[in-house]
Every structure is written in structure tokens, then in C-alpha cells.
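Visitor: A structural model of the following input is requested.
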Amino acid sequence: MTVADLLRASSLPQLEARILLMHVLGWRRTELITRDLLPLAEDAVARFESLSARRLAGEPIAQLTGKREFFGLDFDVTPDVLIPRPETELLVELALEAIVDTPNARVLDLGTGTGAIALSIAHARPDARVWAVDRSAAALQVARDNAARLLDKSAVTFIQSDWTANIDPSLRFEAIVSNPPYIASDDPHLEQGDLRFEPRGALTDDADGLSAIRTIIETAPLLLASHGALWLEHGYDQAQAVRGLLEARGFTDVRSMRDLAGIERCSGGLFIA
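Guide: Sure thing, here's the model as predicted:
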């Protein structure tokens, strides 16, 4: 069976089939075109068919390949972490904007998962000092492994903590960012598609979807430098509620920013200590 035969016979969408086959063969996309008539070894065909069956059962592509691109970097992904999503790149952009005029800025990423946000900031701003926090030891190990592979030197400090609980209270950050669990516990999407295979604790607070956000908004000012910024990713229908929580806590210049799909995806503000 050739590459062309295997792709033609696949029940997957062609893009997904090509991604899995590139993963199995270790090829680039151009090689699937230039070598499409090459006969494939039986073990390669078997591996592709096994991965295809898992994908057809709903398992995410990122978990099948163990990789996901985010902000121009390739992150390792395991079932212990949330799969980085393109819309979360907005959070990185907002953090970088918040520290653009601050040399050696200190940034805190709460709920780091793969480390995608923290490492992307550290990669874009090598002078910044970045702290990455997660309560999951398994998630922190994934983030540490990604940092060791993607950064030239140790630019990120990793802390196991339930949000800000274990962070040195004397520290002050110019920016705090978080993509917390914000899906309500009764949301039917939790039982659909890729979400079924991701860690539940990274998706939902097992409440109304705002409890983690409330905790972060309440405690973040204790760790922010004067005029420091807090930015949070949230659900498509939560922007108004999050702005209200920020304003009630004393944040100024509170606003929401839209992602490329036009959805209010992140909200934040400044805290004047």
C-alpha cells in the first residue's frame, strides 16, 4: 500500500489523516506529496490504522501525536494537561503588551499546564522573569520538560500550588495571567469531542465556571506591583461577569479583548497598589 492509497482509504478528514501519517513516518508535509507512490512498510500501516481508530473514537490529535504548536513553538502534550489552543495566544500577546516598557519584568502564569503561556512569554522576552504555577505535579513535569527543550536556559520558575497559595508573598509581578478552568460543571460540552480526553480539572471548576476566576481576582492584587496587570481567559459568555468582578475588586482600566473569531476571550485590568 502506498501513501496515496492509505490516505485515499482513510475514514478521517484528509488533514487529520495527513497529520497522523506524518507523525507515523516522521515526514514533512512536502514528503507526503513527493513520495506519495512509495510503498509503506506493514508496521507503518498498522500504526497509522491504530492511531486512526483512536481518532475516530474521539481522542484528540494532539494527544495522539504528543505535540501541539502554540505561539510558534512546539509543545509536548500528554493526557495530564490541557491542549493549548490558538485563542489562548491572545493571553500571551496581552501579557507581552503589559510588560513592553518594563525591563526584567516579572510575570506569573497561574494554571500553567503544558507551560505554553509561560514559556511563550519567556521565549519572546528573554529578559523577563517568569513563574509558572500548577497544582498538578504531573502537569508541572510536562511544563518543565517543555522548558528544558524549548528555552536556552532556565528562564522559568515552577511552583506547585493551588493558585497563589504557595507563592512567596513578598514577590511582586508586573503581570499575572491565567487560563483557568471556566466551563460550568453542567455544560454538555464536557462530554463531547476532545474535551472527554482532557483533564477535567483543567476544564471545569465543578461549579458555575467562575469560582477559579473569583479566587484569582481576589488574590492577585496581593502579588501585583503597582499598576500591574491581570489578564484572564474566560468563556464566550463570561466577559461581562468577569469585568464586574475585576471592577468590584478595585481594578482600573478594565476591558475585554476579542480573539480572531470576534469573541470576547480575555478580560483584565490594572491594579494601583
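
Visitor: make it CA atoms for all contacts and neighbour counts henceforth
Guide: Will do.

Visitor: okay, buried residues for stretch 128-148 please.
Guide: 128-136, 138-144, 146-147 (16 or more other CA atoms under 10 Å).

Visitor: start and end of it, how far apart?
Guide: 17 Å (CA to CA, to the nearest Å).

Visitor: try stretch 181-191
Guide: Taking CA to CA, the first and last residues of stretch 181-191 lie 15 Å apart.

Visitor: name the surrounding residues that touch it.
Guide: The contact list for stretch 181-191 (CA atoms under 8 Å, 6 or more residues apart in numbering) reads 195-196, 201-210, 212-213, 234-235.

Visitor: for the comparison step, fold the sequence that follows:
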Amino acid sequence: MTLNLLKAWQGAKKRLEAAGVSSPVIDARLLVEAAAEATRMDIVTDPYRALTPDHEATLEDYIARRERREPVSHILGRKGFWKIMLGVTRDVLTPRPDTETVVEFALRDFPEHAPWRILDLGIGSGAILLALLAERPAAKGLGVDVSEEALAVARDNAASLGLANRVALLRGDWTAGLEDASFDLVVSNPPYIATHVIETLEPEVRDHEPRLALEGGADGLDHYRILAPEILRVLKPGGRFAVEIGYDQKDAVEALFKAAGAVLVQTVRDLGDRDRVVVGEKKPLETAG
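Guide: Take a look at the predicted model:
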């Protein structure tokens, strides 16, 4: 019997539900759209459109991989973030809506044509930095990552978005080798999951995301201990920072940045009303009265 868009979606949804996937409705739709070269509107307006044998074979492969809990972003090789589409591989974290909180805050009080210099520490796919540059045409950015594979993904994404001429990429260990007081804005989504917690995570994360981008040491705070003073060092006076945190790390990370000399330190909550991003500033230079 010929499979149509509606039956394909219904069948995929049922299989993903049985596999314990947390978002079977959305995932089934995305996989059917990609496999059948269809759009969401096609499923609504032309639900009985038949899939070709090639489409059916592709969909079967996609669904089988998702049943094994491979992330949709890895199956399709892409993921939407903020207002951009990013290429994604196993070498980078899949961009998540929670991280858009970093972008949202960073854009506040960031004049559209300000020639700011932005530093993204642990750039991964490039999600945060590229989303910011897409919104602020006069800004330029530097992305640092210890993974050459991640930098390759970020480089490809910058090129596909037409932003390569405003992005520099550096393989390095956080801020090592960077000059003092050289950036207007520093953003980061560092590894912050405690080592003992990683094995309890969903299979999509535990088995498919790079461990290097997840593990934050015994208490999840190892990287913040390094980053807090270093971010303050490379920020210009009056410069701002925004770093993503785990839901229960607000007090500890705020304290680290305050101890490093940051001012106006606070935590921004995400759309799920969870503590998500610690923000603040480097104290401005004193001016003569």
C-alpha cells in the first residue's frame, strides 16, 4: 500500500512514542518533511500526497535512527537557533532554545550599528556568536574552542550565513593568549554538568553529544572557576558578559564573578522560568568629577 504524508506522519509518531522519545509529534513531522522533501504546509494542505519508494526508504532510515535515540539534529544535519539555521554534527552540542536566553540578553542595550568586538568562549557550532552577528551588522567576533572539529563546524556555518568576513576562529584553551581589555562583550556556554550526572542524562545527550562539551567536573563548576577572572580580564571597562549555567548553579556562579570583580551581577531566567544565564559587567573606568 502506498504511503502518503498523513499516514507517514502518523506511523512515525506511533513508533517514536513506543521508543520513548520525548517529542514524538514534532520529531515525526520533521523527519517526514525531510525524507519526503515536503513542508509543514504540504502535510496540512496535501496530506494524501504519496511518497516515492526513495522517500519511504529514507524515512525508514530516519525513523530507525531516531528510535535508537539519535538526535533529529544529527539525523538531518541541521538545527534552527534564534533566527538562523545551523549545520550540526556529533562534534558539537545541538543548539537548544534555552541558550537563546544568552542571545536575548546580549542584544539588550547593544546598539544596532555599534562596532563591538564579541568573544565567544567554547563556540561549538557557532550558535551564540553567529546569531549575534546576524543581528548586529557592525559587530565582529572571535570564537575560541579547544576542538578543531567544532571549529570546522563553526567555520562552515559562518560561511553559509554570509558572516565569514566578520568572524575569526581560534583553537585554544579559553582565553589563553588573548590581550587584556580587548572585548566589549563575552558570551559562553561552557560545560557545566557534574561528572556523576552525565550517565543519568537522556540517551540523546549521554550517547550522542560530545563529552568534552558537557562535563564540568565533580560539581559542574570547574570551568567557571577559570572563566570568571579571565572573562573580567579580557573585557573592556564597562564591557558585559553572559554565561549559561545549570538550573541549580546560580548562587555559586554569581559568587565566582563577584569575587573576580564583576558588577551588576544577576541571573536571567529562561522561558521555562529556570535560572539560565549569569550576566554582569566589568567596572567602568573612573571619570574625573
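
Visitor: drop the TM-score for these two in here.
Guide: Laid over one another, the chains give 0.94 as their TM-score (TM-score structural alignment, normalised by the length of the first structure), with 272 aligned residues with a CA RMSD of 1.7 Å.

Visitor: widest-spaced pair of the contacts of stretch 181-191 of the first structure?
Guide: Greatest spatial distance among these (CA to CA): Arg196 and Ile213, at 22.5 Å.

Visitor: any idea what Gln192 of the first structure aligns with in the second structure?
Guide: Alignment note (TM-score structural alignment): Gln192 of the first structure maps to Glu202 of the second structure.

Visitor: now swap in Ile263 of the first structure and tell me
Guide: So, by TM-score structural alignment, Ile263 of the first structure is matched to Arg274.

Visitor: that match - nearest residue in space that isn't next to it in sequence?
Guide: For Arg274 of the second structure, ignoring the flanking residues on the chain, the nearest one in space by CA to CA, 6 or more residues apart in numbering is Tyr247 at 6.0 Å.

Visitor: any idea how many residues pack against the one you found?
Guide: For Tyr247 of the second structure, the neighbour count with other CA atoms under 10 Å is 13.

Visitor: mind checking what it lines up with in the first structure?
Guide: Using TM-score structural alignment, Tyr247 of the second structure sits opposite Tyr236 in the first structure.

Visitor: on that earlier part again, Arg196 and Ile213 of the first structure: which is more packed in?
Guide: Ile213 (21 against 14).

Visitor: name the helix or strand for that one, please.
Guide: Following DSSP states H and E, one finds Ile213 of the first structure within helix 211-219.

Visitor: so which bits of whichever helix or strand comes after that helix are buried?
Guide: Sequence-wise, the next helix or strand downstream of helix 211-219 of the first structure (DSSP H and E) is strand 224-233. Across strand 224-233 of the first structure, burial judged by 16+ other CA under 10 Å covers 224-225, 227-233.

Visitor: same deal with stretch 157-177 of the second structure?
Guide: 157-158, 163-164, 166-167, 169-170, 172, 174-175.

Visitor: show me what contacts the residue mapped onto Leu59 of the second structure from the first structure?
Guide: For Leu59 of the second structure, the aligned residue in the first structure is Phe48 (criterion: TM-score structural alignment). Phe48 of the first structure makes contacts with 20-21, 24, as judged by CA under 8 Å, 6+ apart.

Visitor: if we can go back for a sec, mind listing what the residue nearest to Arg274 of the second structure touches?
Guide: Counted by CA under 8 Å, 6+ apart, Tyr247 of the second structure has contacts 274-276.

Visitor: got it, and Thr157 of the first structure?
Guide: Contacts of Thr157 of the first structure (CA under 8 Å, 6+ apart): 130-132.

Visitor: CSV please, covering these and showing secondary structure.
Guide: Output for these, formatted as CSV (DSSP: H, G, I helix; E, B strand; the rest coil):
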residue, secondary structure
Val130, strand
Trp131, strand
Ala132, strand
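
Visitor: now the residues you listed in CSV, with distance to Gly72 of the first structure?
Guide: Output for the contacts of Thr157 of the first structure, formatted as CSV (distance: CA to CA, whole Å):
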residue, distance to Gly72 of the first structure
Val130, 18
Trp131, 20
Ala132, 19
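
Visitor: which of those residues are retained in the second structure?
Guide: Retained in the second structure: 130-132, out of the contacts of Thr157 of the first structure (criterion both residues aligned by TM-score structural alignment, their matches' CA atoms under 8 Å).

Visitor: appreciated, that's everything.
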